[in-house]
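Asker: Here you go, sequence then predicted model.
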Amino acid sequence: MENKQETRQKNVLITGSAHGIGYQLAYIFARHSYSLVLIDKDAENLRKIADDFINKLGISVKILVKDLSISNSPEEIFNELQIAGIKIDVLVNNAGIGTYGVFSETNLTQELKLLQINIVSLTHLTKLFLKDMISQGHGKILNVASVAAFQPGPLMAVYFASKAYVLSFSEAIANELEGTGVTVTTLCPGPTASKFQKSAAMEESKISHVNRMMTTETVAKIGYDSLMANKTIAIPGIRNQILARSVRFAPRNIVTKIVRSMHELRK
């Protein structure tokens, strides 16, 4: 008698999947014959993506229009999938936002949204889906952090701190899950050509004009390949790898000053 767990279609849930890295990850998983559960607050784009994937790739796509800055969204997502009988094999916590400016002057409401999306909802979704993965004896989690996770970030203080949480949290539970069949990978991209800079209102900062930003396609492919290889941390690009590792050997106050310089407005 066949094992249903082995023969059923695998399902991936991806947050923030209407644009950027999230969309590219959805496309990669779709090409590898995963059924998709796509989460985003952009209903129009989600529907276009779902129709495109269904028509061109012939896969199953379920969309859930949710705003992860609302605290009960993770519970709603989990409950709706439970009712639909959809088991999640891969969880991709990609949704995230940034804020830019001197902390004493930035918008508190936006920063609380950032903390809810980047930290609380990510943790909540991981908690909800992890237990089923452990009981199934298999599963993968991809948490999208940033090279920002490796150092303090003046002018983006809350964003950098949120990504440091994602990295620390993910590394810790990756260790806890050894031997369970469930793996956790943290993707830490550097500056990427996407809508992030505009949404964070940092288009005129020096860091937004670095040469040869990586594409979302490249970052997503590295994230997918690293997830499938069970890597704990994936840092796309040699330059980003050097940046992330080298800060351990420099005095923290010097690192902080360098990051501040990189994020200041162009003159």
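Answerer: Received the coordinates, thanks. Numbering: from 1, shown residues only.
Asker: going forward, measure contacts between C-alpha atoms and count neighbours the same way
Answerer: Will do.
Asker: State which helix of this structure is the longest.
Answerer: Looking across the chain with DSSP state H, the single longest helix is helix 157-176.
Asker: For it, what is the distance to the chain centroid?
Answerer: When distances are taken as Cα atoms, centre = their mean, to the nearest Å, helix 157-176 is centred 12 Å away from the chain's centroid.
Asker: in it, what's buried?
Answerer: Along helix 157-176, these residues count as buried under the neighbour rule (16 or more other Cα atoms under 10 Å): 157-167, 170-171, 174.
Asker: okay, those in a markdown table with distance to residue 114 next?
Answerer: Output for the buried residues of helix 157-176, formatted as a markdown table (distance: Cα to Cα, whole Å):
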| residue | distance to residue 114 |
| --- | --- |
| 157 | 11 |
| 158 | 8 |
| 159 | 7 |
| 160 | 11 |
| 161 | 11 |
| 162 | 8 |
| 163 | 11 |
| 164 | 13 |
| 165 | 13 |
| 166 | 13 |
| 167 | 16 |
| 170 | 18 |
| 171 | 21 |
| 174 | 24 |
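Asker: alright, now check it against this:
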Amino acid sequence: MGTPESTSRPPAVVTGASSGIGLELAGVFVEHGFDLVVAAENGAVEDVARGLAAGGARVDPVRADLATCAGNEDLVAVVEEFGRPVAALAVNAGIGIGGDFVDDSDLRAHLRVVEPNIGSAVHLAKRLVPPMVERGEGRVLFTSSVAATGPGPFHSVYAASKAFLASFSQSLREELRDSGVTVTALMPGPTDTDFFRRAGMEDTKVATGPEDDPAEVAREGFEALMAGKDHVVAGALRTGPRPRRDGCCPTR
């Protein structure tokens, strides 16, 4: 898919673009004059691409399982076929799982969190960032979480995966300090997306507490990315303590 060539528009890549923060990020990129490659594991990404392209942008959808090496390579192949250097990469795809690590879930479920949250981020960075460095310009955004700032009992693997992304983002940023490529970590708190349902965490205190607007989180993430900031704590946590409900812990 795609619209007629619009070579004056810089290309960006957004993963996890079929819903939530990723969908909103894709919209913000288009609003600010980017063409896109958007990726997600479900067919909704094709509808998203059609909707985003209605304003004249070129938007190429990739339906791929980013928990697999093949899925990541499928995305890289489409990016390479796009025919223009990637100006921005937003690594947003990820999943979670809640519950007692020992008693409530099996090993495969936890590994399924590690593969897209960590494996895809490393894979895509390794494949798509070097051309940015060679060109001497580019912007990279990793969607981490405020959950990265401390232990995450009952969502331990998810929280640890987000801590990895925060650390990886900062480390890569330092390595690329003089390259012309900036790396930014987006760290939202609880956000009104489908995350908690998919993670089986709908009945947790954090899921029933106040949530931020994904459009606002995406806007703040985009602004931080374009400003070359090292990280941004997006949403209500940016301006002060989040209101709590029944002792809700402000982590995502």
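Answerer: That came through, no problem. The model shown is predicted, which means the values in this text are computed figures rather than measured ones.
Asker: other SSEs contacting the following helix or strand past the longest helix of structure 1?
Answerer: From helix 157-176 of structure 1 onward toward the C-terminus, using DSSP states H and E, the following helix or strand is strand 182-187. In this structure, strand 182-187 of structure 1 makes packing contacts with strand 139-144, helix 157-176, helix 216-228, strand 233-234, judged by 3 or more Cα pairs under 8 Å, 6 or more residues apart in numbering; DSSP states H and E.
Asker: closest to residue 21 of structure 1 out of these?
Answerer: Judged by Cα to Cα, the one of those that comes nearest to residue 21 of structure 1 is helix 216-228, at 4.9 Å.
Asker: so that closest one versus strand 182-187, what angle?
Answerer: Orientation note: helix 216-228 of structure 1 sits at an angle of 150 degrees relative to strand 182-187 (axes from the mean of the first three to the mean of the last three Cα atoms, to 10 degrees).
Asker: Out of the buried residues of helix 157-176 of structure 1, which is nearest to residue 39 of structure 1?
Answerer: Looking at those and their distance to residue 39 of structure 1, the nearest is residue 166, at 19.1 Å (Cα to Cα).
Asker: Who's the closest spatial neighbour of the closest one, skipping the chain neighbours?
Answerer: In space, not counting the residues next to it along the chain, residue 166 of structure 1 is nearest to residue 145; the distance is 5.9 Å by Cα to Cα, 6 or more residues apart in numbering.
Asker: give me the number of residues near the one you found?
Answerer: Counted with other Cα atoms under 10 Å, the neighbours of residue 145 of structure 1 add up to 30.
Asker: quick one: stretch 225-234 of structure 2 aligns where in structure 1?
Answerer: Mapped onto structure 1 using TM-score structural alignment, stretch 225-234 of structure 2 spans residues 227-236.
Asker: residues contacting residue 262 of structure 1?
Answerer: Residue 262 of structure 1 makes contacts with 205-207, as judged by Cα atoms under 8 Å, 6 or more residues apart in numbering.
Asker: Which pair in the buried residues of helix 157-176 of structure 1 has the greatest spatial separation?
Answerer: The widest separation within the buried residues of helix 157-176 of structure 1, taken as Cα to Cα, falls between 157 and 174 and amounts to 25.9 Å.
Asker: Counterpart of residue 33 of structure 1 over in structure 2?
Answerer: In structure 2, the residue matched to residue 33 of structure 1 (TM-score structural alignment) is residue 33.
Asker: Do I have it right that that match meets residue 7?
Answerer: No - with contacts counted by Cα atoms under 8 Å, residue 33 of structure 2 stays clear of residue 7, the gap being 11.0 Å.
Asker: and for those two, which residues touch both?
Answerer: In contact with both residue 33 of structure 2 and residue 7: no residue, using Cα under 8 Å, 6+ apart.
Asker: re earlier: straight-line length of the match of stretch 225-234 of structure 2, end to end?
Answerer: Using Cα to Cα, to the nearest Å, one end of stretch 227-236 of structure 1 lies 13 Å from the other.
Asker: Check stretch 101-112 of structure 1 too.
Answerer: Using Cα to Cα, one end of stretch 101-112 of structure 1 lies 15 Å from the other.
Asker: list the buried ones in that stretch?
Answerer: By neighbour count, and taking 16+ other Cα under 10 Å as the criterion, the buried residues in stretch 101-112 of structure 1 are 101, 111.
Asker: Just checking the distance from that stretch to the centre of its chain.
Answerer: Taking mean C-alpha positions (Cα atoms, centre = their mean), stretch 101-112 of structure 1 and its chain are 22 Å apart.
Asker: what residues does that stretch touch?
Answerer: 99-100, 154-158.
Asker: Apply 6 Å and report the result again.
Answerer: Applying Cα atoms under 6 Å, 6 or more residues apart in numbering, the external contacts of stretch 101-112 of structure 1 come out as residue 155.
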